[in-house]
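In: need a 3D model of the sequence below.
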Amino acid sequence: MGERIKEKLEILADAAKYDVSCSSSGSNRKNKEKGLGNTGAGICHTYTEDGRCVSLLKILLTNHCIYDCAYCVSRKSNDIKRAAFTVQEVVDLTINFYRRNYIEGLFLSSGIFKNADYTMERLVLIAKKLRQEHNFNGYIHLKTIPAASPELIHEAGLYADRLSINLEIPTDSGLKLLAPEKNREDMIQPMTYLKDQLIKTKEEKKIFKSTPHFAPAGQSTQLIIGATGETDKQIITAANYFYRKFNMKRVYYSGYVPISYDSRLPAIGTEVPTARENRLYQSDWLMRFYGFQANEIVNDTHPLLDLDIDPKLSWALRNMDRFPIDINKDDYQLILRVPGIGVGSAQKIIAARRFGPLNLDHLKKIGVAINRAKYFIVCKGFMQIYADKRSDIIKSYILHSSKSKYLVTGNQQLQLF
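Out: The predicted model follows:
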């Protein structure tokens, strides 16, 4: 690898680190005719749906950009080193890195130079060359450029496993403040096209097995957190809308990192707490897999997520009247609401209780976090007795694992047989 290519790689890989909206789960492109790679691989040091840690070459095609978004390190007014790969350079890097077992695929984004279609054409050409000239069957995730033509988006879907368009700022008012040159509708139109085409392809495959793949891993997006003053309620409401309206595979949340002074942005040194990102992802998980509605997690009364406890526990403590849940009688959806019980554990509970009533020892073996769950359940031989069913006392007890005069614990549990 030449020195100039190394320099470009350092610049454009560093610029790509701010984009977290990448994952490979959901695609099953098969290796044919002794080609290179197999899809099912993932992102740089992340995990696929089946738990494997995988890696991608994650770069920008260029960090030149015609826009001046206040939150973006590549904005045109920022005094940084600029670089751009040629189409062939990205293709060669991907193939060479794959042959050396450094990566399992490609995540490719870009600043926008000249215009949306000019940039999108080059992204598509890279994916096309990898697929057709090198018979590359590894994972490819392409960023769709807002305002790119439907024809180019369609072609991108034929070669990429996943396409994504970053919403960037959760609210329209925030986008107008920090990126006045951008138009939300330019982001919405490609999302709508992708959703419709994914549905169409799925229906056609039921009739014609030879229907070409179209972005088999779906579409995703990213929201920047903390660049403007949106509450967690606004963020989660926006994410929920895009899940429902556009069949998003994933919504990613990226805490804003102050990189230069701008009166519209948070001061340098005031980074978004990692805990806030984690709570947003946990809330996202509750909506996608646990049957929670967005307004159950956050609402006008509770617009911000608790940073010291997870959102499922927070909801339970605000709704103590819904508990206890009877592990041996209540249905799956209710059991999923218990803090300390995950999807896998809930499924095991439903399966195991057919053979007899479950007790605490059974639940421990299944994988239930008893230290949390015990305040919200009854099962064979166990019921937690409260001297005072105050959520703040229960929260404190769970957090600090200390005895409390408001809880009856240990040998003071009521035994039911």
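
In: rest of the way, CA atoms for contacts and neighbours
Out: Fine.

In: list the buried ones in stretch 243-255?
Out: Neighbour-count burial for stretch 243-255 flags 243, 246-255 (criterion: 16 or more other CA atoms under 10 Å).

In: redo these as TSV? Include secondary structure.
Out: Output for those, formatted as TSV (DSSP: H, G, I helix; E, B strand; the rest coil):
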residue	secondary structure
243	helix
246	helix
247	coil
248	coil
249	coil
250	strand
251	strand
252	strand
253	strand
254	strand
255	strand
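
In: in JSON lines: these, plus distance to residue 28.
Out: Below are the buried residues of stretch 243-255 laid out as JSON lines (distance: CA to CA, whole Å):
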{"residue": "243", "distance to residue 28": "22"}
{"residue": "246", "distance to residue 28": "22"}
{"residue": "247", "distance to residue 28": "19"}
{"residue": "248", "distance to residue 28": "18"}
{"residue": "249", "distance to residue 28": "15"}
{"residue": "250", "distance to residue 28": "17"}
{"residue": "251", "distance to residue 28": "21"}
{"residue": "252", "distance to residue 28": "22"}
{"residue": "253", "distance to residue 28": "25"}
{"residue": "254", "distance to residue 28": "27"}
{"residue": "255", "distance to residue 28": "31"}
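
In: just these now: which is nearest residue 324?
Out: For those, the residue nearest residue 324 by CA to CA is residue 243; the value is 31.2 Å.

In: wait, what's in contact with the closest one?
Out: 249-251 (CA atoms under 8 Å, 6 or more residues apart in numbering).

In: with the buried residues of stretch 243-255 in mind, which one is nearest to residue 36?
Out: Residue 36 has its nearest neighbour among the buried residues of stretch 243-255 in residue 249, at 25.9 Å by CA to CA.

In: would you do the same for the sequence below? I want to compare the two.
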Amino acid sequence: MDYERIKEKLTILADAAKYDVSCSSSGSNRKNNSKGLGDASGMGICHSYTEDGRCVSLLKILLTNHCIFDCAYCVTRKNNDIKRAAFKVQEVVDLTINFYRRNYIEGLFLSSGIFKDADYTMERLIQVAKKLRLEENFNGYIHLKSIPGASDELMREAGLYADRLSVNIEIPTKAGLKLLAPDKKHEDFIKPMEKVKNEIIQYRQESKLIRSTPKYAPAGQSTQMIVGASGENDREIMYSANFFYKKYHMKRVYYSGYVPVAQDPRLPALGTQVPMLRENRLYQTDWLLRYYGFDVRELLNDEHPNLDLEVDPKLSWALRNRHLFPLDVNKVEKQLLLRVPGVGLKSVQKIIQARKFRKLNWEHLRRIGIAMNRAKFFLTCDSKDFEVKEPSSEYLKSVILKTSSGKFRKEIDTQLSLF
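Out: Predicted coordinates:
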């Protein structure tokens, strides 16, 4: 093995993979019952930190950065003058096993540029996963990036060896995709998503009848959108995300702020990078849709097409709907309590349990851990209520911002300065 050449490939193809953010969790429970290597546990294999502070990592690379397409927003576009490289299938297998044995990684995230055609590329991705599972007896986490336009047969096979599959929708709208990636078709992204969704449903139904039914993509599927490359507002982005959650049962939709990679009149000017705060607000909105019972039209609509960067989307919604507040924390039902700014999922559970035994006051709520600087203006309890001198939402917003921590204010000021 030419170790210097492998090292050079790894440097090139690991760097090219950094633009894909849709690899942060698995949700898989592939157990190691055959004395093999690895164990993809339910806590997730990811390139981030768990709740207990543990860093979990994976080998995140492209099979190749050669590509037949010329998407304006992509660093690996065929007309971009960059250094190219490609791994052989066995090289990726060997890297994964060697890195795992050295405790560098807990799994593999494998994507690729498209060379020759979609099926040829997808076949090679599957070969890597298949060799790891069958020849190396590897039970760790594997996330394969599905190739748009790949055949149904290949998508079915991919799910038998990967824990998670994903097809990046890339641009949130059809019009944006047509503008920036005219060689690609929207239906080529949708077809593999539909196949994976149907296969997951079918295998789950069969597993209820036949215990030996193999797992199919046990961690589900995800997708990713580039934010800020084609001018969509937050409303268009989140309406697209909501569509994919409902239509294709996505586990996650990821939002990646556009990073300028080339000079192109169709793209934002070089040096114009999407503020991280905008990404953060999109993720907060995504969380409200999936776990807090909000409808996307409540948060973003014709009147409010973009998210407020100064405050989180739940607070923004509450300020626009002051007529619904304040709510009595000792009586209000769970779904409404979830809509109170500063009250999270865990706090709601604690409140519901605690109020079975006594009426709650501000001190109780503070000990439970709610964010008092926000919640106190939208709740009543077994204590004297907080008074708002002026009823306007703008005044209340200014009061909340003034009482926010200095670190929070500094973050806002820094991010807003990037516009």
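
In: which residues in structure 2 form strands?
Out: Using DSSP state E, the strands of structure 2 run over 48-49, 55-56, 59-62, 107-111, 141-145, 164-166, 221-227, 252-257, 327-328, 379-380.

In: how much does the last one stray from structure 1?
Out: Meaning strand 379-380 of structure 2. In the superposition against structure 1, strand 379-380 of structure 2 averages 0.3 Å from its aligned positions (mean CA distance after the TM-score superposition for structure 1).

In: with the longest one instead?
Out: Average distance, strand 221-227 of structure 2 versus aligned residues of structure 1 after superposition (mean CA distance after the TM-score superposition for structure 1): 0.2 Å.

In: for that strand, packing partners?
Out: Packing contacts for strand 221-227 of structure 2, counted by 3 or more CA pairs under 8 Å, 6 or more residues apart in numbering; DSSP states H and E, involve strand 164-166, helix 186-209, strand 252-257.

In: now do the closest residue to residue 36 of structure 2 other than its chain neighbours against residue 40 of structure 2, distance only.
Out: Once flanking residues are discounted, residue 36 of structure 2 sits nearest to residue 137: 4.9 Å by CA to CA, 6 or more residues apart in numbering. As judged by CA to CA, to the nearest Å, residue 137 of structure 2 and residue 40 of structure 2 stand 13 Å apart.

In: who's more crowded, the two?
Out: residue 40 (22 against 16; other CA atoms under 10 Å).

In: show me where the stretch 51-200 of structure 2 has helices.
Out: 89-101, 118-130, 152-161, 174-180, 186-209 (DSSP state H, counting those that start in this stretch).

In: those helices: which one's closest to residue 307 of structure 2?
Out: From these, taking CA to CA, the stretch that ends up closest is helix 174-180, at 20.1 Å.

In: which part of structure 1 matches that closest one?
Out: Using TM-score structural alignment, helix 174-180 of structure 2 lines up with residues 172-178 of structure 1.

In: for that stretch, which positions count as buried?
Out: 174-175, 178.

In: just the residues you listed now: which is nearest residue 203 of structure 1?
Out: The closest of the buried residues of stretch 172-178 of structure 1, once distances to residue 203 of structure 1 are taken by CA to CA, is residue 175, at 35.6 Å.

In: contact partners for the residue lying closest to the closest one once chain neighbours are set aside?
Out: Spatial nearest neighbour of residue 175 of structure 1, chain neighbours left out: residue 169 (5.4 Å); criterion: CA to CA, 6+ apart. With contacts taken as CA under 8 Å, 6+ apart, residue 169 of structure 1 has the following neighbours: 175, 223-225, 227-228.

In: how about a cut-off of 10 Å?
Out: Shown in contact with residue 169 of structure 1 (CA atoms under 10 Å, 6 or more residues apart in numbering): 71, 175-179, 184, 222-228, 230, 235.

In: what do you get for residue 342 of structure 1?
Out: 289-290, 335-336, 348, 367-369.

In: what subset of these is buried?
Out: For the contacts of residue 342 of structure 1, buried by 16+ other CA under 10 Å: 290, 335-336, 367-369.

In: now distance to residue 42 of structure 1 too, for those, in a markdown table please.
Out: Listed next are these as a markdown table, based on distance: CA to CA, whole Å:
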| residue | distance to residue 42 of structure 1 |
| --- | --- |
| 290 | 25 |
| 335 | 32 |
| 336 | 29 |
| 367 | 27 |
| 368 | 29 |
| 369 | 30 |
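
In: helices of the stretch 301-417 of structure 1, start to end?
Out: Using DSSP H, counting those that start in this stretch, helices in the stretch 301-417 of structure 1 cover 311-318, 332-335, 343-352, 360-366, 370-373, 391-400.

In: structure 2: matching residues for the third one?
Out: With the alignment judged by TM-score structural alignment, the segment of structure 2 matched to helix 343-352 of structure 1 spans residues 345-354.

In: related to what we said a few turns ago, out of the buried residues of stretch 172-178 of structure 1, which is nearest to residue 189 of structure 1?
Out: Out of the buried residues of stretch 172-178 of structure 1, the member with the shortest distance to residue 189 of structure 1 (by CA to CA) is residue 175, at 16.5 Å.
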